[in-house]
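**Student:** Build me a structure from this.
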Amino acid sequence: MRAGRVVRQALYSPRDPTVNTRRRAISISAEDKKQANLKTSYEKLLMLACANFLPGDWWVTLTYDDTFLPESREESRKYWRKSMRWYRKYRKDNKDALRYVYCTQLTTSRGGRRLHHHMILRYEDDMDQEKLESLWQWGHVHMRKLKDWDEILDKVHYMCREPRELGVYVPGEQMWTASRGLVRPQITYTTFDSDAIDISVPSGCTALSDPVQLPGYGGYKTIIYIENM
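**Tutor:** Predicted structure coming up:
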């Protein structure tokens, strides 16, 4: 899978038919499954972000005033959807597409529980900030431009931090959401006859994610790296 200079490789091998299915399922702990799902979600977001965003695009944080502070993630999503409907119309009227990825996170700072949103937003013009501030009526908007690729990668990692670091994990719940119309990473497949094939970070590239391997699924290993300039 390729997104610009970023490449994700995954190596799959068939399940061993001689291994009992129930025994194989038991050998994979719930924690192993959770960590594999979290890592896969992070890698998918990383590839999507690298295919669609560049240095100079926006890093946005949307917060809530006490008066409008939502009590649940579902309530916060209603505010989000309403503001994005308005913002999408503004972009459409100006013949610009609205492209973003966002997440909702919970902070327990200042002795309370406060939901807020983070977003990577495609830059169109310097009016983005003024317009978004006027449409987000429930709190404050903090925006700044992403200065380089390292910062894009850092923000993607940050958007996936909540379930990884704080243990806030609901099976089946998405860590992040993407807007419509994003470019999808290019995917190619190759079949090998030999079990001796392995994958590793090529020379001249930098690893962005430690290799993950989950033998219980038959054989599954992924790596992700960026090709150096």
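**Student:** CA atoms for contacts and neighbours, from now on please.
**Tutor:** OK.
**Student:** What number of residues are in the vicinity of the residue lying closest to Ile224 once chain neighbours are set aside?
**Tutor:** Once flanking residues are discounted, Ile224 sits nearest to Arg8: 4.3 Å by CA to CA, 6 or more residues apart in numbering. Arg8 has 21 neighbouring residues, counting by other CA atoms under 10 Å.
**Student:** could you show me where the strands are in this protein, in order?
**Tutor:** 2-3, 6-12, 58-62, 100-107, 114-121, 141-145, 177-178, 205-213, 220-227 (DSSP state E).
**Student:** Quick check: which of those strands is nearest to Gln35?
**Tutor:** strand 205-213 (9.6 Å; CA to CA).
**Student:** Determine which residue lies closest to the centroid of the protein.
**Tutor:** Compute the mean C-alpha point of the chain, and by CA atoms, centre = their mean the closest residue is Leu45, 2.9 Å away.
**Student:** quick one: that residue and Val156 touch, right?
**Tutor:** Yes. Contact criterion CA atoms under 8 Å: Leu45 and Val156 qualify, at 6.9 Å.
**Student:** got the strands of the chain as TSV, with distance to Ala25 columns?
**Tutor:** Output for those, formatted as TSV (distance: least, CA to CA, whole Å):
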stretch	distance to Ala25
strand 2-3	31
strand 6-12	17
strand 58-62	41
strand 100-107	31
strand 114-121	36
strand 141-145	45
strand 177-178	30
strand 205-213	15
strand 220-227	15
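**Student:** Which one, of these, ends up nearest to Asp193?
**Tutor:** Checking the strands of the chain against Asp193 by CA to CA gives strand 6-12 as the closest, at 12.0 Å.
**Student:** show me the residues around His142 that make contact.
**Tutor:** Contacts of His142 were listed using CA atoms under 8 Å, 6 or more residues apart in numbering, and they are Val60, Thr61, Leu62.
**Student:** Quickly name whichever of those residues is closest to Glu31.
**Tutor:** Distances from Glu31 to the contacts of His142, taken as CA to CA, are shortest for Thr61 (30.6 Å).
**Student:** What is the burial count for the closest one?
**Tutor:** Residues near Thr61, counting by other CA under 10 Å, number 18.
**Student:** Alongside the first, I'd like the structure of this one:
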Amino acid sequence: MHRYKQIEFKAGITIEVIKCIPRGCRGSGYGIPIKKKTSEEMAEANMRQASRKLARKINANFKPGDWHVVLTYRKETRPDPETAHKIIKKLIDGLRGRYRKNGFEMKYILVTEYKNKAIHHHLIINNVNDGKKTTSDYIRELWKGNGNPKFVSLYDNGEYRKLADYFIKETEKTFREGDSPVRQRYSCSRNLITPKPHSRIRKTKSLWNMDPKPRSGYYIDQESLYNGTDKLGYPYQRYIMIKINPSDKDWEPYNGFPPDIGE
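**Tutor:** Below you'll find the model as predicted:
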């Protein structure tokens, strides 16, 4: 009989599943020799971890129809990083005021990039409609004179892992720079849901199925499926399930453990 730990994160219409060997069972023939990771390998691992945390946050708080906005500056008036930080703060404050005035709660995630390219911002924001204007109208009005915003509607499957990967890779060097006005990869509104891990110990005859079956009503994103080992050399599996027919309720706060996905 084998024992393993199953950890799940419920984020919007996604359920991230991680299966690993619990601490109490390690050293029972599962481990394999490992070498000390290089600084490059550690940096890559840290980026993956940061990307997963960001993806969960995006999945839990934003949905199809919300916006990913790229905010650029006109070449002739392109600001330095410190000035750009003040400009984008003014935009956020202005948007927050518009939302509150019309009875809406604003949610956003903000990323700024300027290393080896023209300075610009990425803004993920929930889309609203006050009956006369929408979020895109607010942004165009408040950004007028700076440049042309590009609006990309968040895609329909509700899983934004690739978008998170892009943000983390794009800002990996920028936020570490000595002249950077920010000391974090991204900033976000305080009202965002942060998915919590829920774990349990499972007992099986032969560990887990290398080709896992999704919970009823879900499908597995095959690109997210990983069968291998963790950083200590123990068996490890990770994948993401996505709900097939979602509803708005799926993005409401969730504190319980998702129903058993089966095997």
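**Student:** if we can go back for a sec, please name the residues that touch the residue nearest to the centre of the first structure.
**Tutor:** Val156, Trp176.
**Student:** looking at it, Val168 of the first structure is touching Glu162, isn't it?
**Tutor:** Yes. Using CA under 8 Å, Val168 of the first structure is in contact with Glu162, at 6.1 Å.
**Student:** Give me the more crowded residue out of the two.
**Tutor:** Glu162 (18 against 11).
**Student:** And for Val152 of the second structure, the neighbour number?
**Tutor:** For Val152 of the second structure, the neighbour count with other CA under 10 Å is 13.
**Student:** Could you double-check that it sits in contact with Leu71?
**Tutor:** No. If you go by CA under 8 Å, Val152 of the second structure and Leu71 don't touch, sitting 11.4 Å apart.
**Student:** Grab the nearest non-local neighbour of Leu132 of the first structure.
**Tutor:** Tyr87 (6.9 Å).
**Student:** Which residue in the second structure aligns with the one you found?
**Tutor:** If you follow Tyr87 of the first structure across to the second structure using TM-score structural alignment, you land on Leu95.
**Student:** and His116 of the first structure, what pairs with it in the second structure?
**Tutor:** Alignment note (TM-score structural alignment): His116 of the first structure maps to His120 of the second structure.
**Student:** so which of the contacts of His142 of the first structure comes closest to Glu71 of the first structure?
**Tutor:** Using CA to CA, Leu62 comes nearest to Glu71 of the first structure of these, at 15.7 Å.
**Student:** Identify the residues contacting the equivalent of the closest one over in the second structure.
**Tutor:** Aligned by TM-score structural alignment, Leu62 of the first structure pairs with Leu71 of the second structure. Contact partners of Leu71 of the second structure, counting by CA under 8 Å, 6+ apart, are His120, His121, His122, Leu123, Gly147, Asn148, Pro149, Lys150.
**Student:** Export those residues to TSV and append columns for distance to Thr134 of the second structure.
**Tutor:** As requested, these are exported to TSV (distance: CA to CA, whole Å):
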residue	distance to Thr134 of the second structure
His120	22
His121	20
His122	18
Leu123	16
Gly147	19
Asn148	17
Pro149	14
Lys150	15
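**Student:** just to revisit the earlier point, can you report how many residues lie near the match of Tyr87 of the first structure?
**Tutor:** Leu95 of the second structure sits with 17 neighbouring residues when counted by other CA under 10 Å.
**Student:** any idea how far His198 of the second structure is from it?
**Tutor:** Look at Leu95 of the second structure and His198 of the second structure: by CA to CA, to the nearest Å, they are 35 Å apart.
**Student:** for Leu154 of the second structure, same thing?
**Tutor:** Leu154 of the second structure is 27 Å from His198 of the second structure, where distance means CA to CA.
**Student:** Which of the two has more residues huddled nearby?
**Tutor:** Using other CA under 10 Å as the criterion, Leu154 of the second structure and His198 rank with Leu154 on top: 21 against 15.
**Student:** Contact partners for the more buried one?
**Tutor:** Lys63, Pro64, Gly65, Asp66, Trp67, His68.
**Student:** do that again at 10 Å, thanks
**Tutor:** Shown in contact with Leu154 of the second structure (CA atoms under 10 Å, 6 or more residues apart in numbering): 62-69, 124-126, 160, 163.
**Student:** Alignment lookup: it to the first structure.
**Tutor:** Under TM-score structural alignment, Leu154 of the second structure pairs with Leu146 in the first structure.
**Student:** The residue nearest to the centre of the first structure matches what in the second structure?
**Tutor:** Residue pairing (TM-score structural alignment): Leu45 of the first structure is matched to Leu54 of the second structure.
**Student:** Please report the distance of the residue lying closest to Leu38 of the first structure once chain neighbours are set aside from Arg24 of the first structure.
**Tutor:** Excluding the flanking residues, the one nearest Leu38 of the first structure by CA to CA, 6+ apart is Arg164, at 7.2 Å. Distance of Arg164 of the first structure to Arg24 of the first structure, given as CA to CA: 25 Å.
**Student:** Could you measure from the match of Leu62 of the first structure over to Asn148 of the second structure?
**Tutor:** For Leu71 of the second structure, the distance to Asn148 of the second structure equals 7 Å [CA to CA].
**Student:** list residues touching both of those two?
**Tutor:** Common contact partners of Leu71 of the second structure and Asn148 (CA under 10 Å, 6+ apart): Arg140.
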